[in-house]
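Q: I'd like to go over a predicted model; first the sequence, then the structure.
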Amino acid sequence: MTVAAFRRRRESWALIAATPLVLAALLASLALGGEILGPDRVVGGLLGGEDAFVVQTLRLPRAAAGIAVGAALALAGAIAQTVMRNPLASPDIVGVTGGASVGAVAVITFAGSAGGVSGSAAMIGVPLAAVAGGAAATLLVSLIARTTERVVLVGVGVTAMCQSAVTWLLVQGDVNDAGRAATWLTGSLNGRNWADVVPVLAVLALCLLALTALVRPLSMIALGDDVAEALGVRVNRVRWISLALTAVLAGVATAAAGPVAFVGLCAPAIAQRLTGAGRPPLLLSVAVGAILVGAGDLVGRNLFAWFGAGPVQLPVGIVTGAVGAVYLIFLIRRRARS
């Protein structure tokens, strides 16, 4: 058996093992909360029983949002790390999430009180503004960096600019809208409904479909631009399309849940380590991202209750940020040693 065939088989087995973990995270989110529901009550609630309101209305949309957002951010990170050939490349670090945050916060803070979108903001909406902001940040980073070696450094600078813009928007906005925006910026799944979930699932499905035509070119680019061009790949074209998909995925996911930190960095790296591949495997990255956010929201929602500290909840962005920060330090130290 060749090395490539062994890695493909290893990736297949890892994906098979990860799929029930995604389902387990989903079911655990339906069962655990202020009131713990047994398997029979969860199934009954899904089928329209007496717990239908708790299961179908309160918990299922939030759990589905976590799975969808984690999958979208992980896929965006896997694409970015592949086309840039850098394990530090992710929507958080290269400026995509920052640009999406600027667009979304601009709409939230200037959209009127009580969460309504009014005036000219009604023509844009938070999701479209987030996608536009992420795309603009991606374009800016690409134009300034020009080469993949400088993308991360330029992305850090653009992210800092976006954070400054977000701070200014919070200061300029109405106090109530600024408070809503500040809550959104923590990356929370609280109160999510199907209107938040469906756009993420739709974009995720369309991007996965588009990537079926890019699997081979991305594999070639992972070997280097010169090798890819020698094999007939239009490197610049593939890279621009890939970065556009990254911006759309990260923008829609950020609009749905806020900037959930470090999922796009950690999930592809974990998937790559599980398979030993030369680049992050896309489908396995999607599964790992879904598990990270689904499990992270479950922990954040129930952690204080498990320790008897009351009904306090942590936004999922804080949980993933804490885990991702530790991983980022580990990755930087490892690269410095090598």
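A: Now that the structure is in, tell me what you want to look at.

Q: only C-alpha atoms for contact and neighbour calcs from this point on.
A: Noted.

Q: what helix or strand is Ala253 on?
A: Here Ala253 sits within helix 235-257, counting by DSSP states H and E.

Q: What's the first helix or strand after that helix?
A: Immediately after helix 235-257, counting by DSSP H and E, sits helix 263-275.

Q: Now do Ile291: how many residues are near it, please.
A: Neighbours of Ile291 under the rule other C-alpha atoms under 10 Å: 26.

Q: Return the residues in contact with it.
A: With contact set as C-alpha atoms under 8 Å, 6 or more residues apart in numbering, Ile291 has these partners: Leu21, Val22, Ala25, Ile67, Gly70.

Q: Just give me the closest of these to Gly155.
A: Nearest to Gly155 among the contacts of Ile291 is Gly70, at 21.3 Å by C-alpha to C-alpha.

Q: then this one, side by side with the first:
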Amino acid sequence: MVLITVALAVLVFVLFCVDITTGDSHIPLGRVLDVLSGGGTRSQRFIILESRMPRAMTAVVVGAALGLAGAITQSILHNPLASPDMLGITSGASLGAVAIIGTGGVSGFAASVGVSLAALLGGLLTALAIYVLAWGRSASGESGATGLRLVLIGIGVNALLVAGINWVITRASLTDASRAQMWLNGSLNSADRDGLLPAAIALAVVLTVATMSARTLAALRLGPETTRVLGVRIQSQQALLLGGSVVAASMATAAAGPIVFVALAAPQIARRVLRTPGEPMIGSALFGALLVVGSDIASRTVFPADVPVGIVTAAVGGPFLLYLLVRMNRKATLS
């Protein structure tokens, strides 16, 4: 498993470099590697490091954050459909961000901070609302929010949030509405270092917390009775880890817009490739990065025109969602 993880990290770096070569004019891969190692002319360094590298780095960070967020929620809720975009967390973050984008806001670093804070607030409030609405007693008489209840309520809340997003866009000016609509497609065209920084910090913090909580996550997969015997405080640990998932997904959404299905698919692909009993944290982050960077390359090479990366991930993720639903239905039928 370690060798596969290292190979995935190397593949992410290779695709990262290939993503930098892609653009209005092709840059040879050797020249990109030369500049990244400290060489190249001043003009080459400007084009690669200042113009193209922020977009490629944003793709890696956003994909990794979404993959990690999906792995945490799916692992805790024991449901492969329990990803931030399915639960409505991404829509909550999007509503907060669109409220800033749709009103024009400000420019530069202040705009990036405002969008990031609004997205974080929207994601956290949505998660809190879903958790409160899902709270109840299970068939065994235990209090809490079960995975299935969270998913079902999340789907309903997601529909309400989408309506709220559409309402904000209809109230915005034509220019702001166009910017918001492009952002809602999950676009990396406006990626810059200012928007990348909050997402990178969130990814580093949440990945550290998830890695340190690996034993807790493993215990939570064993069921409530076994988890209590092992001395794990279920509700507090769930709240901590799910909060980290919300932060990672919200910051990723603020950086590039709602890029759908990555948080859903990456943990499931990582689990099958790495053959782990649960959703691997680092493996899911790497596969999330692979999906977004690969989709960004495809969006500028496969299609005749540059399309938002979110459209590509939706085209790939839709069939994968159908595959998961069919697989879950077959398991339920056999059981």
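A: Now that the structure is in, tell me what you want to look at. These numbers come from a predicted model, not from an experiment.

Q: any idea which of the contacts of Ile291 of the first structure is the one closest to Ala228 of the first structure?
A: Closest to Ala228 of the first structure, out of all of the contacts of Ile291 of the first structure and judged by C-alpha to C-alpha, is Gly70, at 30.1 Å.

Q: Okay, and the residue most central in space within the second structure sits in which element?
A: With distances taken as C-alpha atoms, centre = their mean, the residue of the second structure nearest its centroid is Leu66 (1.9 Å). Secondary-structure assignment from DSSP H and E places Leu66 of the second structure in helix 53-77.

Q: average gap between whichever helix or strand comes after that helix and the first structure?
A: Per DSSP H and E, the first helix or strand lying C-terminal to helix 53-77 of the second structure is helix 84-87. Compared with the first structure after fitting, helix 84-87 of the second structure deviates on average by 0.5 Å (mean C-alpha distance after the TM-score superposition for the first structure).

Q: Would you check the span in the first structure matched by the very next helix or strand once past helix 84-87 of the second structure?
A: Scanning forward in sequence from helix 84-87 of the second structure by DSSP H and E, the next helix or strand is helix 89-101. Taken onto the first structure by TM-score structural alignment, helix 89-101 of the second structure occupies residues 96-108 there.

Q: Please list the outside residues in contact with that stretch.
A: With contacts defined as C-alpha under 8 Å, 6+ apart, stretch 96-108 of the first structure is touched by 91-92, 115, 117, 121, 124-127, 129-138, 158-159, 162-163, 165-166, 169-170, 177-178, 180-181, 185, 247, 250-251, 254-255, 258-259.

Q: Whichever of the residues you listed end up buried, select them in ChimeraX.
A: Paste this into ChimeraX to select the buried members of the contacts of stretch 96-108 of the first structure, with burial taken from 16 or more other C-alpha atoms under 10 Å:
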select :91,92,117,121,124,125,126,127,129,130,131,132,133,134,135,136,137,138,158,159,162,163,165,166,169,170,177,178,180,181,185,247,250,251,254,255,258,259
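
Q: from the contacts of stretch 96-108 of the first structure, which ones fall inside helices?
A: 126-127, 129-138, 158-159, 162-163, 165-166, 169-170, 177-178, 180-181, 185, 247, 250-251, 254-255 (DSSP state H).

Q: For Val151 of the second structure, give me its contacts.
A: Counting by C-alpha under 8 Å, 6+ apart, Val151 of the second structure has contacts Leu81, Ala82, Met86, Leu87.

Q: Of these, which are still contacts in the first structure?
A: Retained in the first structure by both residues aligned by TM-score structural alignment, their matches' C-alpha atoms under 8 Å are the following of the contacts of Val151 of the second structure: Leu81, Ala82, Met86, Leu87.

Q: returning to what we had before: just how off-centre is the helix holding Ala253 of the first structure within its chain?
A: Put simply, helix 235-257 of the first structure sits 11 Å off its chain's centre (C-alpha atoms, centre = their mean, to the nearest Å).

Q: how big is the offset of that helix relative to the second structure?
A: Helix 235-257 of the first structure sits 0.5 Å off on average (mean C-alpha distance after the TM-score superposition for the first structure).

Q: Can you check what angle separates that helix from helix 96-109?
A: Compare the direction of helix 235-257 of the first structure with that of helix 96-109 by axes from the mean of the first three to the mean of the last three C-alpha atoms, to 10 degrees and you get 40 degrees.

Q: name the helices or strands packed onto helix 235-257 of the first structure?
A: Helices and strands touching helix 235-257 of the first structure, as assessed by 3 or more C-alpha pairs under 8 Å, 6 or more residues apart in numbering; DSSP states H and E, comprise helix 60-84, helix 96-109, helix 126-145, helix 194-211, helix 215-221, helix 225-230.

Q: So what touches stretch 5-21 of the first structure?
A: Here stretch 5-21 of the first structure makes contact (C-alpha under 8 Å, 6+ apart) with Leu274, Thr275, Gly276, Ala277, Pro281, Leu283, Leu284, Ala287, Val288, Ile291.

Q: If you count neighbours, what's buried in it?
A: With the criterion 16+ other C-alpha under 10 Å, stretch 5-21 of the first structure contains buried residues Arg7, Arg8, Arg10, Glu11, Ala14, Leu15, Ala18, Leu21.

Q: TSV for these, including distance to Ala309 of the first structure and secondary structure?
A: Formatted as TSV, those follow (distance: C-alpha to C-alpha, whole Å; DSSP: H, G, I helix; E, B strand; the rest coil):
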residue	distance to Ala309 of the first structure	secondary structure
Arg7	46	helix
Arg8	46	helix
Arg10	42	helix
Glu11	41	helix
Ala14	37	helix
Leu15	37	helix
Ala18	32	helix
Leu21	28	helix
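
Q: Closest to Arg337 of the first structure out of those?
A: Arg7 (26.6 Å).

Q: how big is the offset of the helix or strand where Leu290 of the second structure lies relative to the first structure?
A: In this structure, Leu290 of the second structure sits in helix 281-301 according to DSSP H and E. When the first structure is overlaid, helix 281-301 of the second structure sits 0.7 Å from its aligned residues on average, using mean C-alpha distance after the TM-score superposition for the first structure.
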